[in-house]
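Participant: Quick one, what's the 3D model for this:
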Amino acid sequence: MSGEEVKPPSEAELAKMDRDQLVELGTKLDGVTLVEYPDPWPVKDTRAEKRAERLVALWFAISGLAGLLFVVSLIWWPWKYEAPDNEHGHFLYSLYTPFLGITLGLAVLGLGVGILLYTKKFIPHELAVQERGDGGSKEVDKATIVAQLADTGTRSTIARRSLIKRSAGLGAAGLGLAAAALPVASFIKDPWKNTDNKESLWHTGWQPEHPGEVVYMRRNTGRPHEVALVRAEDLDAGGMETVFPFRESERHDEEALSAALHRSDNPVMLIRLRPADSARVVKRKGQEDFNFGDYYAYTKLCSHVGCPTSLYEQRTNRILCPCHQSQFDALHYGKPIFGPATRALAQLPITVDDKGYLIARGDFIEAVGPAFWERKS
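Facilitator: Prediction:
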């Protein structure tokens, strides 16, 4: 290092300097001594240089193509559940999430590896020593740093490597498109186009498809195509069972029977309170007749973030969500009493038919699960 003070040039002298002179001046003004500043490719256009350029371009191209594949798979890959008995459909469905992860991972990896390889192969690896100094940036400092950056760009030969520039642009565009597609994907299909049907956020599979249709409560026996309806006498006092909707029109439709068990907003906790507990129930205004005797039915979707509230504590009559430990009081219209949940569990209105089978009197009167933008509460 040198302790000699460098006198800044006048504005007229500064204007006459070329880039090399500005680079040299900038290093001196910053108290920097360039020990080594080698050209990565002193002999231009060699086979090794071309191979290095193609390798960098290959990784950028992989990133761009992977980003495009991510967007394509996110939007057009078969993502709806298919039962295992449909081998082809189930196989494609099972690849949806892994394919999203692989393509997005490759997009990030390809761009990162391409940048690292370009830095290693083409950016000059100078060795510099700089003296410690204080003070802000002057006009001469600004001019020299711009010159140094421009010189670095020239020495890295990026200006004449159109293949790398195009492939890098493809990689950055592909990854950017993938990142933009994630928040935009939910707007491709309008969730409010037909809000009165059971496919909207406001309704569930318990909604009758036509006036007068009976929707039964069905238990899951482990065999998707078996229909096991629930009678009022099937549960002991203090018992709980998860039930799903069933329609007679679906009895011989294997796909519909299986889909009813896998739809996320269908599961309902059917609880039969003990007589002593039933006498202490506090009912929600407007839902005074939603129960049938000692039987109460609540959605299994937690009102916090939609985890399954699959635990029922008979002694305390509390419904528990294992994800974030929210607790709901089954004797107080499913009101939250502990944890992050702030809204009561939606209650399904139920009764029995003339054969003693438990049925739904209609759909939930509020949206189940966590909040969303259009929800008022």
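Participant: From here on, just use CA atoms for contacts and neighbour counts.
Facilitator: OK.
Participant: Quick check, residue 59 in contact with residue 108.
Facilitator: No. Judged on CA atoms under 8 Å, residue 59 makes no contact with residue 108 at a distance of 10.3 Å.
Participant: Who has more neighbours out of those two?
Facilitator: Per other CA atoms under 10 Å, whichever of residue 59 and residue 108 has more neighbours is residue 59, with 25 against 22.
Participant: For the helix or strand hosting that one, name the packing helices and strands.
Facilitator: Take DSSP states H and E as the rule and residue 59 turns out to sit in helix 47-76. In terms of contacts (3 or more CA pairs under 8 Å, 6 or more residues apart in numbering; DSSP states H and E), helix 47-76 is packed against helix 96-122, helix 162-185.
Participant: how far does the helix or strand following the longest one sit from the chain's center?
Facilitator: By that I understand helix 96-122. Once helix 96-122 ends, the next helix or strand along the chain (criterion: DSSP H and E) is strand 127-130. Strand 127-130 sits 45 Å away from the centroid of its parent chain (CA atoms, centre = their mean, to the nearest Å).
Participant: looking just at contacts, which helices and strands does strand 127-130 meet?
Facilitator: Strand 127-130 packs on strand 32-36, going by 3+ CA pairs under 8 Å, 6+ apart.
Participant: buried ones in the strand it packs on?
Facilitator: 32, 33 (16 or more other CA atoms under 10 Å).
Participant: So which elements touch it?
Facilitator: So strand 32-36, by 3+ CA pairs under 8 Å, 6+ apart, packs with strand 127-130.
Participant: before we move on, the earlier item: in JSON lines: the helices and strands packed on helix 47-76, plus distance to residue 154.
Facilitator: Putting the helices and strands packed on helix 47-76 into JSON lines (distance: least, CA to CA, whole Å) gives the following:
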{"stretch": "helix 96-122", "distance to residue 154": "10"}
{"stretch": "helix 162-185", "distance to residue 154": "14"}
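Participant: Next, the second sequence, to be compared with the first:
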Amino acid sequence: MGDHSHGSPSTSGTVATAGQSDVEKFQDPGLPPHRPRRADKDPRAEKRAERQVAILFVISIIGTVLFFVGYFGIRLDDTIATLRFQNFTLGMGTAFAMLGIGVGIVHWAKTLMPDHEIVEERHEVRTEEDRRDAEQIIGQVLDESGISRRPLIRNTLIGAGVLAILPAIGIFRDLSKDLNPEVLRHTMWDAGVRLTRDPSGTPIKASDVTIGSAFHVIPEGLNEAEHKLEEKAKAVVLLMRLNPDELNVSPGREDWNYNGIVAYSKICTHVGCPVALYEQHTHHLLCPCHQSTFDLTQECKVIFGPAAHALPQLPISVDDEGYLVATSDFHEPVGPSYWERG
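Facilitator: Down below sits the predicted model:
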């Protein structure tokens, strides 16, 4: 056998043992060296960065103005093209308003605000000293940000910030004129109004609706209505047919369906998104916005998701020609739940 004394784990030093008590400590590497930015060394680069930040804030201001032009200047005329143009204007205006402020502040911080890394030791908190330290920190932040000596950035930021909140104020104030919950209690549905296909307006016969099928439905005459979009937002309906034995009908609703054909409001009771997905095997209706799920066999009771109220049911029957017709309007308000609906 050879001599293994020079390569054993206990003598080679490669394996720590219980007897080794002196452990080397990691040395504090300190802060990394500061690398000056171009704006730190070149006054022209600093002014250029300042102008870039100001331009971004001006873009935010333009975006807010564009939003107001789309919101107040474009009048809807019940055509899809006008509605899409207004939505495009509102979306682009909001995007530029928010993006201009966000990118401008980030660019300001990266190019003009001090980027030195510092280490501060924690100190004992004392009331008066803490107050004075807070004042000193705030003053230091204002000084380092350069907002006091860069009026161009300061003024454009103030202008962009003030204007950016105005769209929200305008929207909520404008809602106050039509926020009466009674508006949602009445739609174009009434006794004898035929159910028609959306968007063609073609009447639907009971024989057209097979088990497992689903139709997107609007009331007859909607396409000729004066305020087509507003009326459609309240009256749009989903029409489906089940085996009548699978329906759990509440007392008083026995004549609300016709041979298993049922009609329910398409407007989700959470925030008003269109419920457009029907799973025929489970008889579930799904809202794609927040995944609220309604059970068609239980009168569209909520079985999952944030919706707090079942979808309103439209009572239906057939006329002398076999076409599906409503027997009345909805018996409850359509759309999102609110405390006045009771």
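Participant: rewinding a little: nearest to residue 241 of the first structure, out of the helices and strands packed on helix 47-76 of the first structure?
Facilitator: helix 96-122 (30.9 Å; CA to CA).
Participant: Quick one: list the elements packing against the closest one.
Facilitator: Checked by 3+ CA pairs under 8 Å, 6+ apart, helix 96-122 of the first structure has helix 47-76, helix 162-185 packed alongside it.
Participant: measure the nearest residue to residue 298 of the second structure once chain neighbours are set aside to residue 280 of the second structure for me?
Facilitator: Nearest non-adjacent residue to residue 298 of the second structure, counting by CA to CA, 6 or more residues apart in numbering: residue 248, 5.4 Å away. Look at residue 248 of the second structure and residue 280 of the second structure: by CA to CA, to the nearest Å, they are 16 Å apart.
Participant: Looking at those two, which is more packed in?
Facilitator: The neighbour count for residue 248 of the second structure versus residue 280, taken as other CA under 10 Å, is higher for residue 280 (16 against 13).
Participant: hang on, the earlier thing: list the buried ones in the helix or strand just after the helix holding residue 59 of the first structure?
Facilitator: For helix 47-76 of the first structure, the succeeding helix or strand toward the C-terminus, using DSSP H and E, is helix 87-94. Neighbour counts over helix 87-94 of the first structure (16+ other CA under 10 Å) mark 89, 90, 93, 94 as buried.
Participant: Kindly tell me how buried residue 253 of the second structure is, as a neighbour count.
Facilitator: Every residue meeting other CA under 10 Å relative to residue 253 of the second structure is counted, giving 12.
Participant: Tell me which residue of the first structure lines up with it.
Facilitator: In the first structure, residue 253 of the second structure lines up with residue 287, judged by TM-score structural alignment.
Participant: Kindly report the same for residue 330 of the second structure.
Facilitator: By TM-score structural alignment, residue 330 of the second structure lines up with residue 364.
Participant: State the distance from its match to residue 225 of the first structure.
Facilitator: With CA to CA as the criterion, residue 364 of the first structure and residue 225 of the first structure are 25 Å apart.
Participant: Any chance of TSV for the helices and strands packed on helix 96-122 of the first structure, columns distance to residue 133 of the first structure?
Facilitator: Shown next, in TSV, are these (distance: least, CA to CA, whole Å):
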stretch	distance to residue 133 of the first structure
helix 47-76	38
helix 162-185	37
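Participant: still on that earlier bit, from the chain's centroid, how far away is the helix holding residue 59 of the first structure?
Facilitator: For helix 47-76 of the first structure, the distance to the chain centre is 24 Å (CA atoms, centre = their mean).
Participant: now do stretch 255-269 of the first structure
Facilitator: So, by CA atoms, centre = their mean, the centroid of stretch 255-269 of the first structure is 23 Å from its chain's centroid.
Participant: any residues touching it, and which ones?
Facilitator: Stretch 255-269 of the first structure is contacted by residues 81, 83, 204-206, 220, 224-225, 240-246, 250-251, 297-301, 310, 368-369 when judged by CA atoms under 8 Å, 6 or more residues apart in numbering.
Participant: List the buried residues in that stretch.
Facilitator: 256-262, 264-269.
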